[in-house]
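Undergrad: Could you look at this predicted model? Sequence included:
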Amino acid sequence: MARKPRKTKRAGQTPGLGRAVRTLRRQVLRAVLIAAVVVTAWVAAYAVVPVPTTAYMISERFRLGGIERDWVPMEDISVHLRRAAVAAEDANFCLHWGFDMEAIRDAIDAGAARGGSTISQQTVKNAFLWHGRSWLRKALEAAITPLMEGIWSKRRILEVYLNVAEFDEGVFGAEAAARHHFGVSAADLTPEQAARLAAVLPAPQDRSASRPSDFVTRRAAAIADGAATIRADGRDDCFAN
């Protein structure tokens, strides 16, 4: 019986290289799956648990020596501030699934003159990631945003956003902002005060709600008009009640 010719190694093939590549591939896949499970559990937990702190709050606490912050539930945040924040940052908040494609197209057309991030994207950045511009952060933001939208209600997204957003240097959340700027609780904000708080977003370190510049005053007036518009046309249905 004729013997089968023995297979010869291909030129340049390193013994064990294929095994090492397969092992590395399995390890990478395992790490990705573990990370996905951890992030999903983290997002699910924050759907019901108040966000204790964020990476940016931690860095500001170290830089400033302390921060002002008090978590309050949505029912203790004036509906005027809810509408003002949405009018200022994401008028179609109740209509999209995390990404406002029309706003993104407008941002692309406008170049660097404006941003296209929704409140959902900003909430992901603030609650789970870090500040600063990088492709890695944007990629993670794009991955986590639809996950969060699938688990959280719109009302919860806005509640977290208003509790972790910065309204002055080291002043985080609606309650601390209302007391810091106006000496009232977040529940008692007037429409004008709410519009002024929303007007400092997204640059609270350069703007003041209690000592508004001409720009902030004009922006607050425009936000108040926008808040009235989304109330009239029903674009506040997902968070107003």
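TA: Okay, I see it.
Undergrad: For the rest of this, base every contact and every neighbour count on C-alpha atoms.
TA: Fine.
Undergrad: And the helices in the protein?
TA: 17-46, 55-64, 79-89, 101-109, 119-128, 135-151, 154-164, 174-182, 191-199, 214-232 (DSSP state H).
Undergrad: Out of these, which is closest to Leu95?
TA: helix 154-164 (9.8 Å; C-alpha to C-alpha).
Undergrad: what's the burial count for Ala31?
TA: By other C-alpha atoms under 10 Å, the residues close to Ala31 number 12.
Undergrad: Equivalent analysis for Phe99, please.
TA: For Phe99, using other C-alpha under 10 Å, the count is 21.
Undergrad: go on, Arg137?
TA: 15.
Undergrad: List the residues that contact it.
TA: Lys125, Leu129, Trp130 (C-alpha atoms under 8 Å, 6 or more residues apart in numbering).
Undergrad: From the residues you listed, pick the one nearest Ala222.
TA: Among the contacts of Arg137, and counting by C-alpha to C-alpha, the member closest to Ala222 is Lys125, at 26.0 Å.
Undergrad: Leaving out chain neighbours, which residue sits closest to the closest one?
TA: Distance criterion C-alpha to C-alpha, 6 or more residues apart in numbering; nearest residue to Lys125, sequence neighbours excluded, is Glu141 at 6.3 Å.
Undergrad: ok, structure two:
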Amino acid sequence: MSIAWPTALSGAFSDRRGLVMGVLKVFLAIAALPVVLTPLYAVVPPVSTLMLWSAITFQGMERDWVSFDEIAPVMVNSVIMSEDGRFCQHNGVDWQQLNLVLDSKKGPSRGASTIPMQTVKNLFLWQSRSYIRKGLEIPLAYYADFVLSKRRIMTIYLNIAEWGPGLFGVEAASRRYFNKSAKDLTPRQAALLTAALPNPILRNPAKPTRAMQSRARTIEQLARQAGGYNDCL
């Protein structure tokens, strides 16, 4: 004996199924964006999620895209030696450093993020720290490192990094804080900009605290020893 479902109940079930399928399609479309966009970013200057958020919330968005050759080598060396010393050796993720941080009781931190991981985070993910975000960074970093050259990843990173409220990229930061182009940065200025990266909202490279000055001196010394650490660029 068959049971006839009331028309209203059947319609409600159909509507709910349609809603679920719609949400699923939107989720899959969002998830596919990094896969589609990353190859385009080999030639197209990208915009990060933080830049978009800054623009739509009327905080402003200042950035002047520059090529790799328009950035002082000492700036590149400062970032590599401070942020990701094995940038030229790994394939997007430095498991040696990542395992040390993931095993820490303090949870994931900036210290575990390679430059490719920071780049994909800035491009596609959110800023707050969590194991979920870190888990998403890993496959995206591998993918970016596979699709893009190390030189392009570094170029993107330095052009989308935040250096103040609404201030993005090394060129805009150089002009704001030191009134010069990124290609003309001195070793000290490059070190101060790098020292500001972990907390760019509170750290002003033009008015460094004693702690920032101390960190900058260390970065400046490390940058002079870059040598083979930057041979992939």
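TA: Structure received. Remember, predicted model here, so these are calculated numbers, not experimental data.
Undergrad: Any idea what the TM-score comes out to?
TA: The TM-score (TM-score structural alignment, normalised by the length of the second structure) is 0.82; 211 aligned residues with a C-alpha RMSD of 2.5 Å.
Undergrad: picking that back up, can you report how many residues neighbour the residue nearest to Lys125 of the first structure?
TA: 20.
Undergrad: Any buried residues in stretch 105-113 of the first structure, and which?
TA: Neighbour counts over stretch 105-113 of the first structure (16 or more other C-alpha atoms under 10 Å) mark Ala107 as buried.
Undergrad: rewinding a little: alignment lookup: the residue nearest to Lys125 of the first structure to the second structure.
TA: Counting by TM-score structural alignment, Glu141 of the first structure corresponds to Glu137 in the second structure.
Undergrad: Next up, the contacts around that match.
TA: Per C-alpha under 8 Å, 6+ apart, neighbours of Glu137 of the second structure: Met117, Gln118, Val120, Lys121.
Undergrad: Show me what the third one aligns to in the first structure.
TA: Which is Val120 of the second structure. Looks like Val120 of the second structure aligns to Val124 there (TM-score structural alignment).
Undergrad: I'd guessed its match sits against Leu147; true?
TA: No: the criterion here is C-alpha atoms under 8 Å, and Val124 of the first structure misses it with Leu147 at 10.0 Å.
Undergrad: any chance of the helices of the first structure in CSV, with distance to Phe239 of the first structure too?
TA: Shown next, in CSV, are the helices of the first structure (distance: least, C-alpha to C-alpha, whole Å):
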stretch, distance to Phe239 of the first structure
helix 17-46, 18
helix 55-64, 26
helix 79-89, 8
helix 101-109, 21
helix 119-128, 13
helix 135-151, 14
helix 154-164, 5
helix 174-182, 15
helix 191-199, 16
helix 214-232, 11
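Undergrad: For Asp206 of the first structure, find the nearest of those.
TA: Closest among these, using C-alpha to C-alpha: helix 214-232, at 10.2 Å.
Undergrad: Show me what that closest one is packed up against.
TA: If you count contacts as 3 or more C-alpha pairs under 8 Å, 6 or more residues apart in numbering; DSSP states H and E, helix 214-232 of the first structure packs onto helix 79-89, helix 191-199.
Undergrad: Please tell me which residues of the second structure the shortest one aligns onto.
TA: Equivalent residues of helix 191-199 of the first structure are located at 187-195 in the second structure, counting by TM-score structural alignment.
Undergrad: ok, and for that stretch, which residues are buried?
TA: Pro187, Arg188, Gln189, Ala190, Ala191, Leu192, Leu193, Thr194, Ala195.
Undergrad: got the contact list for the second one?
TA: Residues near Arg188 of the second structure by C-alpha under 8 Å, 6+ apart: Ala216, Arg217, Glu220.
Undergrad: Stretch 201-215 of the second structure: how far from the chain's middle?
TA: In terms of C-alpha atoms, centre = their mean, to the nearest Å, the centre of stretch 201-215 of the second structure is found 21 Å from the chain centre.
Undergrad: Ok, stretch 47-62 of the second structure next?
TA: With C-alpha atoms, centre = their mean, you get 14 Å for stretch 47-62 of the second structure.
Undergrad: Ok, stretch 70-82 of the first structure next?
TA: Taking mean C-alpha positions (C-alpha atoms, centre = their mean), stretch 70-82 of the first structure and its chain are 17 Å apart.
Undergrad: what does that stretch correspond to over in the second structure?
TA: Residue span in the second structure matched to stretch 70-82 of the first structure, by TM-score structural alignment: 64-76.
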